[in-house]
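J.: Could you look at this predicted model? Sequence included:
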Amino acid sequence: MSDLFGGDVPSTPNEQFEDRPLADRLRPKTLEEVVGQDHLLGDDGVLTRMIKAGRLGSLIFWGPPGSGKTTVARLLADQVDYHFHQISAIFSGVADLKKTFELAKQMRANGKKTLLFVDEIHRFNRAQQDSFLPVMEDGTIVLVGATTENPSFELNAALLSRAQVLSFKSHTHEAAEQLIARAEELEARKAPLDAEARRALYEMADGDGRALLGLLEEVYAATGEDEVLDQKALEALVQRRAPVYDKGQDGHYNLISALHKTIRGSDPDAALYYLSRMLVAGEDPMFIARRLIRMAVEDIGLADPQALPQCVAARDAFHMLGTPEGELALAQAAVYLALAPKSNAVYNAYNNAMRVAKTTGSPTPPKVILNAPTKLMKSEGYGDGYQYDHDAPDAFSGQEYFPEKLGRQTFYEPVERGFERDLQKRIDYFKRLRLKRQTGKS
């Protein structure tokens, strides 16, 4: 079970229950009421086992907005009888942290442990994150940090080594249906939506329980007792909420990674889906075009020499057509790449050549292929014996071009797919000719 939404409880105790937002009125009062995070709070959940064992260590809650991170932290403190203290990394500085740690020390002296919940913990800089380490190690606080960003990239290794990362999941349709059912019971009224509108509401919330209840509250407020909205009327009423996607953060990198891997995996339908997801979320089409070009040279290469021109043409077509017509050119390129024969032979060859270039110093190329612009260089043998390949039989001299100190190297090894099968035949042909020219053996 997982909590459906996060956030703070009202700060005014005397506030009328009916005046509070629906999401707040439905906030779980115990961990058993939390829905959607069974992997954490079910009978065999990680947090359930921690509570039973009586060993609650520092934790990092990683998950999307509205998945219940704040609520679970608050209920967790109640469950183990810790003092709950909450701060936000957005509004707190070094002075606030010092006051918080001092308060926790006082609570500890009075026999009460503190669960310090830090919202948006990834917003703290490295020095601020390091300041938690001493008070975590001496038991002054049990830290529960919440983040929507990948902790591996956003949190210090020292902090991560002292805390267990728990992943919160977006709400599924099943979890969202439980929320709506609770709202219907609280409001003593069926949600005024037909089946299609109800499904559309799930999609608009995009897995965010708090957003789902906020949208449902708008629907209740705007409809009469017997009124039922269809999907079109729902969208006109609440507008469409954009999917969770931050072009500078996880959503951005997750979707481009998905697009790249589905193209590499030769699945045009999945590629079109992730391409569409990115466009719907407002991704810059030129970013997509650049990534498609990269995929063409990394994953297709010379197995299909037309892959790169297709992607460059798609980029140019988008520049000419603009939106929304230009997106079709990107879609065509994505499908072409997905269905093209795959080869990373050039990619691997380049990386191997770079490795050798970086690790073998600066051996001089053979003098035979060096120009001799001065008399001194000519007298030193620069250019002596060079054979002009166009004058040689088969336009191939078979000369050795690698530095003598390095010796002949092989970097490019074509695969047995697409055009690279023909390229392998050419390589084998020139290899035989080279052996014949250099040794006289056929």
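T.: Structure received.
J.: For the rest of this, base every contact and every neighbour count on C-alpha atoms.
T.: Noted.
J.: Tell me which other helices or strands the longest helix seen in the chain touches.
T.: Scanning the chain for the helix with the most residues, using DSSP state H, yields helix 420-439. In this structure, helix 420-439 packs against no helix or strand, with contacts taken as 3 or more CA pairs under 8 Å, 6 or more residues apart in numbering; DSSP states H and E.
J.: what sits up against it?
T.: Leu302, Ala303, Asp304, Phe396, Ser397, Gly398, Gln399, Glu413, Pro414, Val415, Lys441, Ser442 (CA atoms under 8 Å, 6 or more residues apart in numbering).
J.: now swap in stretch 79-95 and tell me
T.: Taking CA under 8 Å, 6+ apart as the criterion, the residues outside stretch 79-95 that touch it are 51, 74, 77-78, 107, 112-124, 128.
J.: quick one: what helix or strand has the residue nearest in space to the middle of the chain in it?
T.: Compute the mean C-alpha point of the chain, and by CA atoms, centre = their mean the closest residue is Asn254, 2.7 Å away. Here Asn254, judged by DSSP states H and E, is contained in helix 250-264.
J.: Glu227 now?
T.: Secondary structure from DSSP H and E places Glu227 outside every helix and strand.
J.: Quick check: closest non-adjacent residue to it.
T.: Nearest-residue entry for Glu227: Pro192, 6.3 Å, with adjacent residues in sequence omitted and distances by CA to CA, 6 or more residues apart in numbering.
J.: what comes up buried for stretch 387-406?
T.: Along stretch 387-406, these residues count as buried under the neighbour rule (16 or more other CA atoms under 10 Å): Phe396, Ser397, Gly398, Gln399.
J.: want to compare, so here's the second one:
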Amino acid sequence: MADLFGNDAPPAPAREDAPRDDAPLADRLRPRTLDEVIGQEHLTGPEGAIGRMVNAGKLSSMILWGPPGTGKTSIARLLADAVGIRFVSISAVFSGVADLKKAFAEADRMAQAGQKTLLFVDEIHRFNRAQQDGFLPFVERGTVTLVGATTENPSFALNAALLSRAQVLILERLGHDALEALLARAEALESPLPLTPEARTALIASADGDGRFLLGQAETLYNAGLSEPLDPQALAKFLQRRVAVYDKDRDGHYNLISALHKSLRGSDPQAALYYLARMLTAGEEPLYVLRRLVRFASEDIGLADPQALTQCLTAKDAYQFLGSPEGELAIVQACLYCATAPKSNAAYAAQKAAFKAARETGSLMPPANILNAPTKLMKDIGYGAGYSYDHEAEEGFSGDNYWPEGIEPQTFYEPVERGFERKVRERIAYWDRLRAERENTHDPRI
């Protein structure tokens, strides 16, 4: 069968199940069966989604979503082996539409010969929406069983139409025990690592759940031919510092800012400072964090502590004056102030309620008594008539009506019994009492 360009479709590249002796350690330690996959037993075990598919001998299209180095590629290869179907792999980083057309044409030809194809697409989120749509007819017809791998949240990175035809399976970051088991496999293949027990623990922690990274670091240690075991300080100096995994415009960005916001709202200064540090050490733009702190000061603190907004704006000024790293201390101070301040979302709730009422009643005229009357005509038709100047009223409060005809007085802002808002609540209650007393003596709608 010819491909979509009229050429004979080339045969699929051969699988290289046996890595060369000089291959990277991570390749030489790739699992050979699903049972050997470490850290994803919730998927590969008998009760897991992948385990059930393999036991049934029938695969569904799926998206493997998880951090780097958690076994996505290995699982895809082993799935094809487990059910006895052809495996084809492409990467969205290096492939384009022509490569996809060739892969689908070859899968069509093999399907007619009775051979099913598992098409593994690494970094599938890098294909644009139109390219993702190109998968749909082939997945629907069963030409291929699609297995996509992504480190990005599929809800944001993939088409809804594609997601509806594939099961999303979440791979977990590798925990300490899983990473320890990987190191044990490496040592069984090579030799014990030249590390003290404390340095070994530090090496595992530095991997941040990434098995491929851990094996790469272990290979670096083997290649160095060290004669004496390294302690944690010597290990850190030898391997240098690993930059945190963090995409400033992707899922990690939103996860961490959400964690920071909720830690602040929950009045946990320690957790808030941790997430702030995570963001700043990973390279987040400090002014972005400051903008979120300013928003938090209004949304979640408000008048419970009016100084919170001032603290955040002052931190912005200090950071712009000093720059990094000195100015980051001002951001920390603002973060801690917000975390330890009394909380109230009364202003935020009041804004939403008032804006809703304004949209629904936006054409109503304010009452004539509070309208200015700069011309004789306006005075003649009643503008400003009966207005009471509050400073001349008893207790500096006239109790006038300020609401348009056609809408009853509303309560949008309800201060809480916390922080400075307790005083605000007392003031509003005092004015409400005075207003009620005046309503008993005269009609305010004059």
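T.: Thanks, I have the structure now. This structure is a prediction, so every number in the text was calculated from the model and none was measured.
J.: picking that back up, would you enumerate the residues in contact with the residue nearest to Glu227 of structure 1?
T.: When contacts are taken as CA under 8 Å, 6+ apart, Pro192 of structure 1 is in contact with Val219, Tyr220, Thr223, Asp226, Glu227, Val228, Leu229.
J.: Filter these down to the buried ones, PyMOL style.
T.: With 16+ other CA under 10 Å as the burial test, the buried ones among the contacts of Pro192 of structure 1 are selected in PyMOL as follows:
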select buried, resi 219+220+228+229
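J.: Farthest pair within the contacts of Pro192 of structure 1?
T.: The two members of the contacts of Pro192 of structure 1 with the most space between them (CA to CA) are Val219 and Asp226, at 12.7 Å.
J.: picking that back up, out of the contacts of stretch 79-95 of structure 1, which are buried?
T.: Restricting the contacts of stretch 79-95 of structure 1 to buried positions leaves 74, 77-78, 107, 113-124, with burial counted as 16+ other CA under 10 Å.
J.: Among those, which are located in helices?
T.: Arg74, Ala77, Asp78, Met107.
J.: The third one matches what in structure 2?
T.: In structure 2, the residue matched to Asp78 of structure 1 (TM-score structural alignment) is Asp81.
J.: which one in structure 2 is aligned with the residue nearest to Glu227 of structure 1?
T.: With TM-score structural alignment defining the correspondence, Pro192 of structure 1 maps onto Pro194 in structure 2.
J.: hey, where'd the helices end up in the stretch 51-200 of structure 1?
T.: Listed in chain order, the helices of the stretch 51-200 of structure 1 (DSSP state H, counting those that start in this stretch) span residues 69-80, 94-109, 126-130, 132-137, 151-154, 157-161, 173-187, 195-205.
J.: Just to confirm, what residue in structure 1 is aligned with Gly209 of structure 2?
T.: Taking TM-score structural alignment, the alignment pairs Gly209 of structure 2 with Gly207 from structure 1.
J.: Kindly report the same for Gly148 of structure 2.
T.: Across the two structures, Gly148 of structure 2 finds its equivalent in Gly145 of structure 1, going by TM-score structural alignment.
J.: so how far is Trp62 of structure 1 from that match?
T.: In this structure, Gly145 of structure 1 and Trp62 of structure 1 are 8 Å apart, going by CA to CA, to the nearest Å.
J.: the more surrounded of the two?
T.: Applying other CA atoms under 10 Å to Gly145 of structure 1 and Trp62 shows that Gly145 carries more neighbours, namely 26 against 21.
J.: so who does the more buried one touch?
T.: By CA under 8 Å, 6+ apart, Gly145 of structure 1 lies in contact with Leu59, Ile60, Phe61, Phe117, Val118, Asp119, Glu120, Ile121.
J.: And those residues, which is closest to Leu337 of structure 1?
T.: Nearest to Leu337 of structure 1, judged by CA to CA, of the contacts of Gly145 of structure 1 is Phe61 at 37.9 Å.
J.: does that closest one really touch Lys69, like I thought?
T.: Yes: between Phe61 of structure 1 and Lys69 there is a contact at 6.3 Å, judged by CA atoms under 8 Å.
J.: OK, contacts around Tyr347 of structure 1?
T.: Under the criterion of CA under 8 Å, 6+ apart, the contact list for Tyr347 of structure 1 reads Val297, Glu298, Asp299, Gly301.
J.: Please pull up the equivalent of it in structure 2.
T.: Across the alignment, which pairs residues by TM-score structural alignment, Tyr347 of structure 1 is matched by Tyr348 of structure 2.
J.: so that match is in which element?
T.: Using DSSP H and E, the secondary-structure element containing Tyr348 of structure 2 is helix 346-360.
J.: Would you list the average distance separating that helix from its aligned partners in structure 1?
T.: Superposing on structure 1 places helix 346-360 of structure 2 at an average distance of 1.0 Å from its equivalents, by mean CA distance after the TM-score superposition for structure 1.
J.: what comes up buried for that helix?
T.: In helix 346-360 of structure 2, counting by 16+ other CA under 10 Å, buried: Ala346, Ala347, Tyr348, Ala350, Ala354.
J.: Also stretch 198-218 of structure 1?
T.: Counting neighbours by 16+ other CA under 10 Å, stretch 198-218 of structure 1 gives 198, 200-217 as buried.
J.: for stretch 18-38 of structure 2, same thing?
T.: Within stretch 18-38 of structure 2, the residues that count as buried by 16+ other CA under 10 Å are Leu25, Ala26, Asp27, Arg28, Leu29, Arg30, Pro31, Leu34, Glu36, Val37, Ile38.
J.: residues making contact with stretch 59-72 of structure 2?
T.: 37-39, 53, 83, 139, 145-154, 165-174, 209-213.
J.: In structure 1, what range does it match?
T.: Following TM-score structural alignment, the aligned partner range for stretch 59-72 of structure 2 in structure 1 is 56-69.
J.: Distance from the matching stretch to the middle of the chain?
T.: Taking CA atoms, centre = their mean, to the nearest Å, one finds stretch 56-69 of structure 1 lying 18 Å from the centre of the chain it belongs to.
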